[in-house]
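> Below is the sequence, then the predicted model.
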Amino acid sequence: MPQTPKKYYEGAIGFVKGALYLLSVIIIIRIMITLFPEGSRTLFWVIALLGGIGSIYAFSKITEKFSDGTK
């Protein structure tokens, strides 16, 4: 069964969501490396993990609002 334009659109939206999630986690980790250059690495990883999870949650809520508006 050939894909419809709507399926292509949904795939593109999913790709952009994944890219934003990955980019947000990379940015959080880069900020943590800058803030803790020689500090406690355990604290660094805890904060980076929480920041990554928080940013993923925030982006998922934002994209939910955008996708609800397109239906």
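That came through, no problem.
> C-alpha from now on. contacts and neighbour counts both.
Fine.
> tell me the centre residue of the chain?
Centroid-nearest residue in the chain: residue 21, 1.6 Å away (criterion: Cα atoms, centre = their mean).
> alright, now check it against this:
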Amino acid sequence: MTKEIARLKEELNETDAKMTATYGIEASLPKGNGTSDPTGREVINHERKRKTLRKFENKVDFIDT
């Protein structure tokens, strides 16, 4: 469980920037139909990971005490 806590903390410090190409051949290709807001998607994932991290830390604190 402590390894998972360390992994989640490391993931929370990273950012994932998947932006749409605006120049070159990639700009002329069709775009996906998924969520069009990469920033909003990143915020949702960040909050989900933070909630999981908090849950794991509470479990470890309960076991340690």
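Perfect, I can see it now. Computed from a predicted structure; not experimentally measured.
> hmm, back to that, who's in contact with the closest residue to the residue nearest to the centre of structure 1 other than its chain neighbours?
Excluding its sequence neighbours, the residue lying closest to residue 21 of structure 1 (Cα to Cα, 6 or more residues apart in numbering) is residue 56, at 5.5 Å. Taking Cα atoms under 8 Å, 6 or more residues apart in numbering, we find residue 56 of structure 1 in contact with 21, 24-25.
> Between those, which sits nearest residue 68 of structure 1?
The nearest member of the contacts of residue 56 of structure 1 to residue 68 of structure 1, counting by Cα to Cα, is residue 21 at 18.9 Å.
> can I assume the closest one is in contact with residue 59?
Yes - if you go by Cα atoms under 8 Å, residue 21 of structure 1 and residue 59 touch, sitting 7.0 Å apart.
> which bit of structure 1 covers the longest helix along structure 2?
In structure 2, assigned by DSSP state H, the helix with the most residues is helix 38-64. Aligning helix 38-64 of structure 2 against structure 1 (TM-score structural alignment) gives residues 44-70.
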